[in-house]
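[1] missing the sequence, but the structure's below:
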């Protein structure tokens, strides 16, 4: 059955309706092309140190040599990487992908409980972790299949003396490295040295091989690994590259990479697309230090930046940002969460450039929709489906609705995941036999094919671009002996889009808000922790006893809008 694609008439000139996903055999083939084509161009910069594409080729080759020659890892084995944006990340990532390993991207801020689940579920055999988070890793390893650990410090790839100074400051002055004991761990630089003695084996990597297990909460609380194949990632790169290519000069772009590369948006757009264009990724290791971030921007001549609404908002509210040189900036891209009109308008006023908003999910590798790059102002829409992508709005029964009506946004295309790792039932809930993915987002599409997100179908909470699932929060809080019942909902927040609010019925009348917040700090990553807690005598429920989160959410909205 042919699908109507009204959006094709509104594409910019030169954007294809479809792509040739067979242009590259694998991500490794794409990397090889960039390593040769842009050999002497700068590829990644961090703390003043620059790696060229040639450096990256050799270093990732050495890391692949270590993983295969010393550790015996083979195609399909899982490597977990738990790093912020440092030079070690692309070296390890590209080394693993060239070897045909499956990369398990791991948020460095995970608690031991969250990390344990991911390592156990993925069956990761090896873990690369920053010293700052090694104590968490130590607590999480029991009962997992992890046999090999590589550790590294922030300044390890920066060189002498600057790297040594950074490591001294981080460990000794700032005391940011809690003590850990991983006696069999190998240091990253030693791994590279040892890897040089082993040639990188030639590995046949196929389109359907899984490149990433990218963990996402999906529709339930427990994180599931979205299987993103080499085909998915290549497709998304080929679908999105033409969208920006007319506004990017190969070998000349410098992109600010502040979103962590373990986040799917940054991984595909910054890590793959800009690498395929021979761009320089300027890595920001700690974007939460906004003053330091702005200082870095003032020293850098950049042409592009990606971010989420909260990042742009944070920059706009940081002193000195309006003194940054925006003369070369021509591409600002937002995703991960809804872009607020006020932020978009302020950004344009300060930088002179609009923010181009796109839309996607972990399950779509991630880009599915994007605004035209030549827009002048905020549109309020997520734009058009990108090349080779079909989109429909469907009702509760899965019937396709006419344009202009509101329903669930469904997407089909070569970027849609293979499924959830070892979770066929969960996969079946969102992916049908014809390859259509149910996004769980409520949207409408106008007659041009431009889409507008209306609301989320599920109770998911979106904090600074990260998915927070109420089931997970409630599950953790219910383990507290003083809690009888709990509901977690998202409450609007100008800084992070939404924050988590808990409604709690106490079992122990002496339980305090402070005690419960401390408990959440121990068991939940920062962005998942409740910022507000309210004690109640009872929670609203359906006649079968299901807690009505929607009622609580609506109550909060009414309160907010009546003040």
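    Thanks, I have it. The structure presented is a predicted model; accordingly, all values stated were derived computationally and were not measured.
[2] from here on, contacts and neighbour counts on C-alpha atoms
    Will do.
[3] Just the strands from the stretch 151-300 of the chain, written as ranges.
    In the stretch 151-300 of the chain, the strands defined using DSSP state E, counting those that start in this stretch lie at 186-187, 210-216, 224-229, 254-257, 280-283.
[4] got these as CSV, with mean neighbour count columns?
    Converted to CSV, those look like this (neighbours: other C-alpha atoms under 10 Å):
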stretch, mean neighbour count
strand 186-187, 16
strand 210-216, 25
strand 224-229, 26
strand 254-257, 25
strand 280-283, 27
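[5] right, so of those, which gets closest to residue 398?
    Residue 398 sits nearest to strand 224-229 of all those, at 22.8 Å, using C-alpha to C-alpha.
[6] and the direction of the closest one versus that of strand 210-216, what angle?
    Compare the direction of strand 224-229 with that of strand 210-216 by axes from the mean of the first three to the mean of the last three C-alpha atoms, to 10 degrees and you get 150 degrees.
[7] Tell me the helices and strands packed up against strand 224-229.
    In this structure, strand 224-229 packs against strand 210-216, strand 419-420, with contacts taken as 3 or more C-alpha pairs under 8 Å, 6 or more residues apart in numbering; DSSP states H and E.
[8] Tell me which of those strands lies nearest to residue 159.
    For these, proximity to residue 159 was assessed by C-alpha to C-alpha; strand 210-216 is nearest, at 30.2 Å.
[9] Presented hereafter is structure B, for comparison with structure A:
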């Protein structure tokens, strides 16, 4: 149970205390257990506590073993983290670092060239360099790092004066694994950025309490036979709140094992762990599941241990779901979430027997309503803007009082910007984004509806519908 926890570090405390030798993570085929995850996180926390002042710590790292170590290190040091997409441009990184008031960044060496042009325009005073081979056995670490540097043509890190540089590997070697900072007072765990459909940079202020509440809700939803012996395939990036909460934090809570996929665009990296490990849970988006079902080896894989496949982030195409079910024997279940909600607010039952098009019922402790443009509550089956209230919902956007007034109703419902409805059974159906709705001859047309119909044609793999003024 998580409802008696106050801080996300307590998830790892418990896993370390109860099951220190359980597999926690697999990255590049190397396993680290909860003892190692805890020890390395504490080493980093002690370095941060001793060497950096207050301020947000940015993490710009792909799905490597160093990612969870970095995140828990930041939290054990009682700092707030902000997660940066490693594929961002220099301008995008600059905007996020300035807005979040970043003073320290933990960054993968292969992406340092993105940071370099704008580093002196930020408040950053400390740079911690992560290499792809970090947390691998010594010989393998050197080989992986050498190959990576050769392929990426990265040989020297250009350094700016006035900024402290250190390698993560050096930090982990030279600092104690006994926690020196034992007072955790900072309530904000993450400044999680989202552009939404508006493209406006804004950060959801997610507290430890918000995220722990969502983990507790998901624990109630999860199949009971998903436990400390279970593995989850982590192909989605951990810097995204969907994978972070479910694949990383929820699985640490149940003391399970997360198989990290560094680059799912390389289909081999996606298929190999499915062959090698008994995967109990898969999270993904429609695109990822579409790639899997169309791969030549899909039907050869052993799916006997799979308990549930969860789709989120975008509508699930019925054709993809049907192909999946024809081989695996059970459908992909859909969930619905938003960055501002830590992120999950509803999910279909894992016992669902067929594609329904629904994103399920609200999670425990969550209330979902639909509203018209005047913020009047609508009845069942009436389409309106989806509003959400629950313990996982953020309290505010970071330093955006203008937006905070717009996105919450007087009763405290967060307005999602998504159009949808609840049926008479309380199941949620997403129709489209508010701003994507197209007016045709006075009628509301939702692009998702058009796309779903088009995608049923056997010669159509994917489609997109847009409105054009004339």
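    Nice, I can see it. Bear in mind the structure is a predicted one, so any value in this text is a computation, not a measurement.
[10] ok so, going back, nearest to residue 440 of the first structure, out of the helices and strands packed on strand 224-229 of the first structure?
    Among those, the nearest to residue 440 of the first structure by C-alpha to C-alpha is strand 210-216 (13.5 Å).
[11] what stretch of the second structure lies opposite the closest one in the alignment?
    Under TM-score structural alignment, the match for strand 210-216 of the first structure in the second structure covers residues 188-194.
[12] Relative to the first structure, what is the average displacement of that stretch?
    For stretch 188-194 of the second structure, the mean deviation from the first structure after alignment is 0.5 Å (mean C-alpha distance after the TM-score superposition for the first structure).
[13] Tabulate the helices and strands packed on strand 224-229 of the first structure (CSV), appending distance to residue 550 of the first structure.
    Formatted as CSV, these follow (distance: least, C-alpha to C-alpha, whole Å):
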stretch, distance to residue 550 of the first structure
strand 210-216, 22
strand 419-420, 27
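[14] between these, which one is nearest to residue 45 of the first structure?
    That would be strand 210-216 among those, by C-alpha to C-alpha, at 24.0 Å.
[15] residue range for stretch 8-24 of the second structure in the first structure?
    Taking TM-score structural alignment, stretch 8-24 of the second structure hits residues 27-43 over in the first structure.
[16] that older thread, so can I have TSV of the strands of the stretch 151-300 of the first structure showing distance to residue 491 of the first structure?
    Formatted as TSV, those follow (distance: least, C-alpha to C-alpha, whole Å):
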stretch	distance to residue 491 of the first structure
strand 186-187	43
strand 210-216	21
strand 224-229	25
strand 254-257	29
strand 280-283	32
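[17] out of the ones you listed, nearest to residue 399 of the first structure?
    strand 224-229 (26.0 Å).
[18] Read off where stretch 330-337 of the second structure ends up in the first structure.
    Per TM-score structural alignment, the counterpart of stretch 330-337 of the second structure in the first structure is residues 353-360.
[19] What residues sit buried inside the lengthiest helix in the second structure?
    The longest helix of the second structure (DSSP state H) is helix 34-51. The neighbour-count check on helix 34-51 of the second structure (16 or more other C-alpha atoms under 10 Å) flags 34-49 as buried.
[20] now swap in stretch 144-161 of the first structure and tell me
    By 16+ other C-alpha under 10 Å, the buried positions in stretch 144-161 of the first structure come out as 144-146, 148-158.
[21] Buried residues, stretch 392-402 of the first structure. List them.
    Across stretch 392-402 of the first structure, burial judged by 16+ other C-alpha under 10 Å covers 392, 393, 394, 400, 401.
[22] Report the mean deviation for stretch 208-219 of the second structure after fitting onto the first structure.
    Mean for stretch 208-219 of the second structure is 0.6 Å (mean C-alpha distance after the TM-score superposition for the first structure).
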